[in-house]
Every structure is written in C-alpha cells, then in structure tokens.
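> dropping a prediction and its sequence here:
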Amino acid sequence: MKLIDLSTLLDPHDRDLLPPALSAAAGVVAPKIEYQRPDEAEGKDRFCEFFGCTHEDLPDGEGWGSEVLTDMSSHCGTHVDAPMHSGSRCEGQPARTIDQIELDELFCPGVVLDLRAMVTPCGAITPEMLNVAMDAAGVNDVAGHAVLLRTGQERFRMGDPGFFQYPGMTRESTLHLTGLGAKVLGTDAVGWDRPFATMAADFRRTNDRRYLWDAHKAITEREAFIVQQLCNLAALPVSGFHVGFFPIKLARTSAAPARAVAFLSGKGAAA
C-alpha cells in the first residue's frame, strides 16, 4: 500500500504573497502562527507557567514547543466543504454541517480526470470536457466515487500570476457529475467555481444572478462534498485507488481543513 499526500502545506509566509485586492482572504490561505520554540523564551516561559518553575529549573535548559494559530478560516488550505457552505438547505432538507458527515462518506474510490489540454485561464469547465476526460481515462461509472479534477493549477504557487486565474466548474458541469452519482468533487484549483472576478463580470454584463457562485449553489440541488486546493494529482493513476478526506471535526461549521490521502495498491504514477 502506497500513500500519496494530496494536501497543501499551510505556510503563514504565503499570506504575504497575496495580491492586495485579496488580502481579506488571508485566512483561507494559511493561519497566522505564533511559534513557541523549546529553546527560545516563549517555549521556556509557557513551560514554567504550568510547572511553577524558573528557566534555571528546566530539565535540559529547554521548555516545550507549542504554536498558537489565529486568523484561520474553516476553508483554509485543502478543505472539505459541507453542503451547508452552499446554502442552508440541500435537496429540500436542512443542509449538513461538517460534523454531520461520516468518515466513511469521505473514503471512497477515486478517479482523476485530466482536463489540462482543454481548460483555459478563468474559463468554464463544461460537461463536454468532463465526458472527454472520462473517455480518455476509460471511466464510465463514477457513482460513489471521488472525482478529482486535474486542471494543471498545481504547477502554480502562491504569488504566481496564474494561481488565481484558474478554470472552474459551473452549475451544469457540477450537476453533471452529481447526476452520475459522484459524491466527492475535488480540484487542484484554489476554487471550485470560476474566479470571483470572472463571475462578477458576467453578472454585471448580464444582470443574471445565475452567474453568482453557480457551481457551489448546484450542491443545494444535489448533495455532494467539494474539496479544494488538492495537490500531487500527477502522482495518481487515473483510477484504481481509494482516497480519504479527513476534516477536523469542528462543530456546526460549513467546512474544515482536511488531510487528503490517496491509497494506492499496485498502481503506477500518472504521466
């Protein structure tokens, strides 16, 4: 059994690479972290607070390592969106929060759809593109699967101009996958929909509110779990593996950061 980590690194330094217009989204990129090292004053002080001792009493001259995380969104880094992120109701019922989703719902067979040759920056991923990718992968049944979209975005790092110019899904393409029975919808892009600026421009041009976050809103019609900011999809075969998404168990939240892991058995890496 080989394990492939599909989760992005949460590095506070990435917050400094955000363009000014997106600074409000810093908590989605990474938390602020206050580091308390064992050999530095903060780590020693915390140790002494708990034990009522002084620095001179420390067993090896050191305290302990600890960190304090602040300004962290529930949608930080690689994360699982619960249906409640898309709206308060899903399929006519109260939408579920992250703590209401069982782990066995987030562990399932996976398939990678390679869209790199078809997508364009900020462009829409269409049902036709998905069908072409499924045919190329030799996949005709995704019921109960995690469908992972390889758009090529993992080649960009925070700070690269292309990082926020990602292709995205639409209402029609999302419902196409959920209509086929896919239950987890993953992407290597920072967002599932097209970029906010692209959707906003379409809305201003047409005054059609259907352009506003339409791929996420499709989840209110047919339940599924969206996972964003995946990485290492190039290390996966197109099918024949399982994938697990293990979100932090946060009470009543619309999402939670997750460790996403692919489980391979006797399969080689993708090209």
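Great, that's in hand.

> C-alpha from now on. contacts and neighbour counts both.
Will do.

> let me see the ranges of the strands in the stretch 1-150 of the chain.
2-5, 32-36, 66-70, 79-81, 89-90, 93-94, 107-114, 124-125, 146-150 (DSSP state E, counting those that start in this stretch).

> deepest-packed of these, please.
strand 79-81 (a mean of 28; mean count of other C-alpha atoms under 10 Å).

> for that one, give me every contacting residue.
With C-alpha atoms under 8 Å, 6 or more residues apart in numbering as the test, strand 79-81 has contacts from 75, 98, 225-229, 245, 247, 254-259.

> what's the farthest-apart pair in those residues?
Largest separation among the contacts of strand 79-81 by C-alpha to C-alpha: Ile98 and Gln229, giving 17.5 Å.

> how close does the spatially most central residue of the chain sit to Ala201?
By C-alpha atoms, centre = their mean, the chain has its centre lying nearest to Gln228, at 2.5 Å. Gln228 sits 23 Å away from Ala201, going by C-alpha to C-alpha, to the nearest Å.

> below is structure B, check it against A:
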Amino acid sequence: MKFVDLSHTFEDGMPGFRQKNDDGTHTEYTAEVYPFFTHEESREKYEGKSAFEVTEMRFQTSMGTYLDSPYHRHPEGRDISDLDIGELVLPGTVVDARGLAGNEELTVDALPQESALAGTAVLFNFGWDEHWGTEQYRSYPYISEAVIERLIDADVSLVGVDTLNADDHQNPARPAHTRLLDEEIFIVENLCNLDSLGGESFRFFAVPIKAKDTAAMPIRAFAEVDQ
C-alpha cells in the first residue's frame, strides 16, 4: 500500500478566510506559529547539557485542511470531541469536478451511481488546490443544492472539497453546511493532491485532535491506497 498526503502545510501566516467588517475593511483568518521558548533560551535550564524548543500557535480552527463537525452549523450538534475515529476513517471516492470556473456550480451529472457512495467519503477534485495562496483561490467552484441532496439520498458519510468552502460564499443560507451537517455528514475543506487518487481504491483519514467544545479542527488528511 501507499499513502497520499491530502493536506496543505500548516504554517505561520498561511491563507485563510477573509471576513468583511461593518466598516468595509476585512479581517483575515490566519495562523501564528512561533517559539514559546527557543533552544537557546532553554539551554541554561539544563546546565548546557541539552536544549529544547516548545512551539506556540494561535489560529482559528477553520484553518488549513480541516474538518467541520455538526456543531459548526447546529448548536445542538456533536462537536469535534464527540466524533468517533471510526466515523473519520472511510472508504473514499474521488469525483472529477475539474474544468469549472470560479463561482460555477457542479451539477449532479458529475456524480457516480448512488449505490457506490453509501458510507463513503466523497471528495470533489475541482483542481483548485493549484490556486492555494493566491487571490483566485477565493473565487471557487462549489457543489449545487441538487448535488447536496443527491449525496444525502446516497447516504454518504463525509464530503470533502479542494476549495476554500463547500458552499457558494455568495449564498448566506450555506446549504451544504446546513443540510449535510444536519444529516451528520461531515465536511472537509482545503484538500489537495486529489489528482493522485483518480481511479484508485483507497481509505480516507480525517482525524483531528480530540478537542472539546470545538466546531472545526485542522487535520492531517491522507489516503491509504490499495496496491
């Protein structure tokens, strides 16, 4: 077997959401990664015989490649700590959704047969990871409401995208997050390298730290590919 890394690197100053404020300015979501103390700062504590660095981080949990729990959209829903590992290690299916433009929706014609999707992680390869870190990444294709309903009818377990958001950012109703998370279908956003999985049989891993009262959390998403 082989493993395919599907996660963007989590790093200081990385790109994230951009939120418009009431005064017309924007707030950028990002991560700060820095030493809590450095090797040099710790050396004297160990009489010069050893040294360690401890890293501190500050970030919004919807950052990088991350998992949304039902609590992200629904106050009564399960949070990240309530999700079982077995719910986050799933047979995977990649849907080739490449060729769409920014702000264009994907229609149901792109989906495989419903019978093949039950209990799986359905990952949409828009090819949008190539725009990571650019302004173009913020204007992305998304899954239509018809696709959302088809995924629910097919009884999928998780939906992943290689874009900033599974929803159209211009639609305040956020149907993907509203409908999928209400059905306990988890969402992973900002995937990458899905081109590597075309035609492959694989298991998808989307396991975060066990963080309580947390709506979303970055993950090290990866695929275990059968060979």
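Perfect, I can see it now. This one's a predicted model, so the numbers in the text were calculated from it and none came from an experiment.

> got a TM-score for the two of them?
Put the two chains on top of each other and the TM-score (TM-score structural alignment, normalised by the length of the second structure) is 0.88; 223 aligned residues with a C-alpha RMSD of 2.4 Å.

> returning to that earlier point: among the contacts of strand 79-81 of the first structure, which are in helices?
Assigned to helices by DSSP state H, none of the contacts of strand 79-81 of the first structure qualify.

> among these, who's most crowded?
The member of the contacts of strand 79-81 of the first structure that has the most neighbours, counting by other C-alpha atoms under 10 Å, is Val227 with 31 neighbours.

> mind listing what it touches?
78-81, 184-187.

> repeat for His72 of the second structure
Per C-alpha under 8 Å, 6+ apart, neighbours of His72 of the second structure: 79, 214-216.

> which SS class is Ala215 of the first structure?
helix (DSSP: H, G, I helix; E, B strand; the rest coil).

> tell me the buried residues in the host helix or strand of Phe203 of the first structure?
Taking DSSP states H and E as the definition, one finds Phe203 of the first structure inside helix 196-206. Neighbour-count burial for helix 196-206 of the first structure flags 196, 198-200, 202 (criterion: 16 or more other C-alpha atoms under 10 Å).

> same deal with stretch 8-22 of the first structure?
Residues of stretch 8-22 of the first structure classed as buried by neighbour count (16+ other C-alpha under 10 Å): 8, 10, 12, 14-15, 17-18.

> equivalent range in the second structure for the top strand by length along the first structure?
In the first structure, assigned by DSSP state E, the strand with the most residues is strand 255-264. Under TM-score structural alignment, the alignment places strand 255-264 of the first structure onto residues 216-225 of the second structure.

> picking up where we left off before, between the contacts of His72 of the second structure, which is nearest Glu135 of the second structure?
Ala216 (23.7 Å).

> how about the closest one: what's its closest non-neighbour residue?
With C-alpha to C-alpha, 6 or more residues apart in numbering as the criterion, Ala216 of the second structure has its nearest non-adjacent residue at 4.4 Å, and that residue is Asp68.

> and the alignment partner in the first structure of that neighbour, how far is that from Val238 of the first structure?
Under the alignment (TM-score structural alignment), Asp68 of the second structure pairs with Asp81 in the first structure. In this structure, Asp81 of the first structure and Val238 of the first structure are 23 Å apart, going by C-alpha to C-alpha.

> so who does the aligned partner of the residue nearest to the centre of the first structure in the second structure touch?
Superposed on the second structure with TM-score structural alignment, Gln228 of the first structure falls opposite Glu189. By C-alpha under 8 Å, 6+ apart, Glu189 of the second structure lies in contact with 65-67, 160-166.
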